[in-house]
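>>> turn this into a model:
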Amino acid sequence: MIWNSLVALAFVAPSHALIRFGCSQLVVNRIDPLVNPGEAPSPHMHQIIGGNSLNVSMFPENHDLAKLSTCTTCQPADDFSNYWTATLYFRARNGTYKRVPQKGNVGFEGQKGGMTVYYMQNQLADYQQKAQVKAFQPGFRMLVGDASATTKAQADKYPQLTYTCLQDMNTRFPETKDFPKKPCPAGIMVNVRFPTCWDGVNLDSPDHMAHMAYPVSGTFESQGPCPTTHPVRMPQVLYEVIFETKAFNAAADWPEDSSQPFRWSFGDEKGFGNHGDYVFGWKDDALQKIMDEACYVNCKTMRTQTIDQMNSCSVDSFVNEDVGDNNWLASIPGQPM
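This is a model prediction of the structure:
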């Protein structure tokens, strides 16, 4: 199992850092400070983790989240970044919907929803982490994926956005570009991997993507070179979001034609619209110090807090509506009936 391998590899001295940590839920709400700043409600629902300076706008001039936040839902005590994805819904045979909750990953079973975040120089299983990277800066933000994608060809433009049907909590393969087509015993893992090559100038771009790029050949995992237009190598940010599907896995609850019943909060029933958002908010140079340390998962320069402290950080909802945690909804919030 890959996580057991990670634990074993952690005892071998690496060259640079790879970190893995849990983040509890900050809020589930219909806001999108990156794509739809100032809109409440925004077009679709998101689940958001990180620092409590989160607000509806988060315009670039209000960029130093570490100075604006008083707590964070993430394990690193110096990480006040905000990370988010869309929420997932289950559609019952009668056409009503309920939100699928998230759960903590291996090692973070006590956290309240949320997801797992990685920062790494090299591929996940490379314990040596030989590459050197430049940490993000205050004001940096990015998006990966296309919520409007409806075909595999469109989804393939973002090769590192995938799904894993968990047979148990250590399952990591195979990965698919669309939703699993059968019940997943331990849940559905959504994998969101961001591009790693920066143009070296812009902290953002109009589409929140153009300032970042994938390697010109090969992949991040194969250490493909960055394009000359985006020469600065950054850490790869990876989200693992585990949606707890056990309440929705009974065959009798699935559609009679055996089609899959899950929907993204923006209405996508195939899964090709998978996407994620990131707004950097580490305190001072804390992330760069960690990236420069020779460590694997457990890094001395990373100050941490307890799961209870993570779980205690939250913000009030910006939009007062039923998100479908307890009640079945006639439609997904923000979507047509």
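>>> make it CA atoms for all contacts and neighbour counts henceforth
OK.
>>> quick one: residues contacting the closest residue in space to N52 that isn't next to it in sequence.
Nearest non-adjacent residue to N52, counting by CA to CA, 6 or more residues apart in numbering: S69, 5.3 Å away. Contact partners of S69, counting by CA atoms under 8 Å, 6 or more residues apart in numbering, are 51-53, 80.
>>> next one: M169
105-106, 186.
>>> list the contacts for the residue lying farthest from the centre of the chain?
Most distant residue from the mean C-alpha position of the chain: E256, 32.1 Å away (CA atoms, centre = their mean). Counting by CA under 8 Å, 6+ apart, E256 touches R93.
>>> for the stretch 151-300 of the chain, which segments are assigned as helices?
Using DSSP state H, counting those that start in this stretch, the helices of the stretch 151-300 of the chain run over 152-155, 286-292.
>>> wait, isn't N311 in contact with G22?
No: taking contacts as CA atoms under 8 Å, N311 lies outside contact range of G22: 10.7 Å.
>>> give me the more crowded residue out of those two.
It is G22, of N311 and G22, that has more neighbours when counted by other CA atoms under 10 Å, with 29 against 21.
>>> could you find the closest non-adjacent residue to that one?
T116 is the one closest to G22 (CA to CA, 6+ apart), at 4.5 Å.
>>> contacting residues around that neighbour?
20-23, 104-105, 239-241.
>>> now the other sequence, so there's something to compare against:
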Amino acid sequence: MKYSFVLAALAALADAALRFGCSTVSIQRLDPVVEPGNSPSAHLHQIVGGNAFAAEMKGDIGEQGTCTTCVFSEDFSNYWTAVLFFKHENGTYKRVPIMANDALPAGISGGMTIYYTQQDFNSNGNKFIRAFPPGFRMTVGSPTQGADGLTKHKGLRFTCLDNKSTRFPEIDDFPKKPCKGGIMTEHHFPACWNGKDLDSPDHQAHMYDTQPTGFAAGAACPASHPVRMPQLAYETLWDTAQFANMWPKDGSNPFVFSYGNQSGHAYGTHADYMFGWKGDSLQKAMNSSCMFNACENGKPLKSQSVAAMNACQAKKVVNDNLDGWLTALPGMT
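Predicted structure coming up:
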């Protein structure tokens, strides 16, 4: 698929940085990017965003669905990651609950923190940022990658939380001991686009990463991928602390993602994105000078209440048992 754009727009400057919460819209085995049409997909995903989420999604996602679980009511995008499980010494599994980031409005049901930054975590930049076009999608990481994947994808990181406000340091594998406040997974996507493809066979080649690490200013985009887009990132806070008293006696890592870990490591961590902002709402935000929650309430983006976010749900089409102790990961029997 190809997409053309007006080069004259590059004369404008962008200043905005968005940080907002999205509650859970669904937890099920569907993946319309990597496994379109498959119901169920190979492994379980935690999904936030628009309620049009389904096994296959085509066209302008911003014009589909009736609600969204995100703070910004014009954002019908979908954001998803693999689900984290605790593996007991007896071989059974229990899904790890998600916690809301305490930097966001209280009461958000699970979900993720989503970022669209221009330069870095603390400041705006002075370069034009081109919003993602309708139909755009991408992934970062892969459930089949080995240890070199975390070196290749500098934005795949973990944080051992002292509390919900802990942000750093970011490390490249699961913490080796229980974390007092839980574990945060971070997925930072590339921000340089080739300017023509809405997707690619591996869902990654149409993008290029120039950032030294997450939430840091990136170098100039290369000629092969010349279009600077928002730096997209997800943060997911997992309530692993409730399992602290069950840590294996041999000290081995007891947490596994829903795709099944490789040798007890988190090498296969990954995330998927499907753009779905209505009209030119994201571009308006990228052209503004707002930062984080200052972009809400029509300045320039429409926002909604936490109650409205939590009430939005996608249709359940795969009915795996996700509660209590399981004898196997969903889809792995």
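>>> the residue nearest to G22 of structure 1 maps to what in structure 2?
Superposed on structure 2 with TM-score structural alignment, T116 of structure 1 falls opposite T113.
>>> assign a three-state SS to the residue nearest to G22 of structure 1, would you?
The assignment at T116 of structure 1 comes out as strand when based on DSSP: H, G, I helix; E, B strand; the rest coil.
>>> F21 of structure 1 versus that one, what's the distance?
For T116 of structure 1, the distance to F21 of structure 1 equals 6 Å [CA to CA, to the nearest Å].
>>> check D178 of structure 1 too.
Distance from D178 of structure 1 to F21 of structure 1, by CA to CA: 26 Å.
>>> what do you get for A66 of structure 1?
According to CA to CA, A66 of structure 1 stands 18 Å off from F21 of structure 1.
>>> have a look at these two and say which one is more surrounded.
Each of A66 of structure 1 and F21 has its neighbours counted (other CA under 10 Å); A66 has more, 22 against 18.
>>> ok but the more buried one is inside a helix, no?
Yes: counting by three-state DSSP, A66 of structure 1 falls inside a helix.
>>> pick the most deeply packed of the helices of the stretch 151-300 of structure 1.
By mean neighbour count, with neighbours taken as mean count of other CA atoms under 10 Å, helix 286-292 ranks first of the helices of the stretch 151-300 of structure 1 at a mean of 20.
>>> residues in structure 2 aligned with that one?
So helix 286-292 of structure 1 sits over residues 281-287 in structure 2, by TM-score structural alignment.
>>> contacts for the matching stretch, please.
Outside stretch 281-287 of structure 2, the residues that reach it (CA under 8 Å, 6+ apart) are 12-17, 74, 118, 128-131, 230, 295, 300-301.
>>> any quick PyMOL command for the buried ones out of those residues?
Applying 16 or more other CA atoms under 10 Å to the contacts of stretch 281-287 of structure 2, the buried members can be selected in PyMOL as follows:
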select buried, resi 13+14+15+16+17+74+118+128+129+130+131+230+295+300+301
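>>> and Q288 of structure 1, how far from M310 of structure 1?
For Q288 of structure 1 relative to M310 of structure 1 (CA to CA), the value is 22 Å.
>>> want to try a markdown table for the helices of the stretch 151-300 of structure 1, with distance to Y278 of structure 1 as columns?
Shown next, in a markdown table, are those (distance: least, CA to CA, whole Å):
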| stretch | distance to Y278 of structure 1 |
| --- | --- |
| helix 152-155 | 19 |
| helix 286-292 | 15 |
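>>> between the ones you listed, which one is nearest to D207 of structure 1?
Minimum separation from D207 of structure 1 across the helices of the stretch 151-300 of structure 1 (CA to CA) falls at helix 152-155, 16.3 Å.
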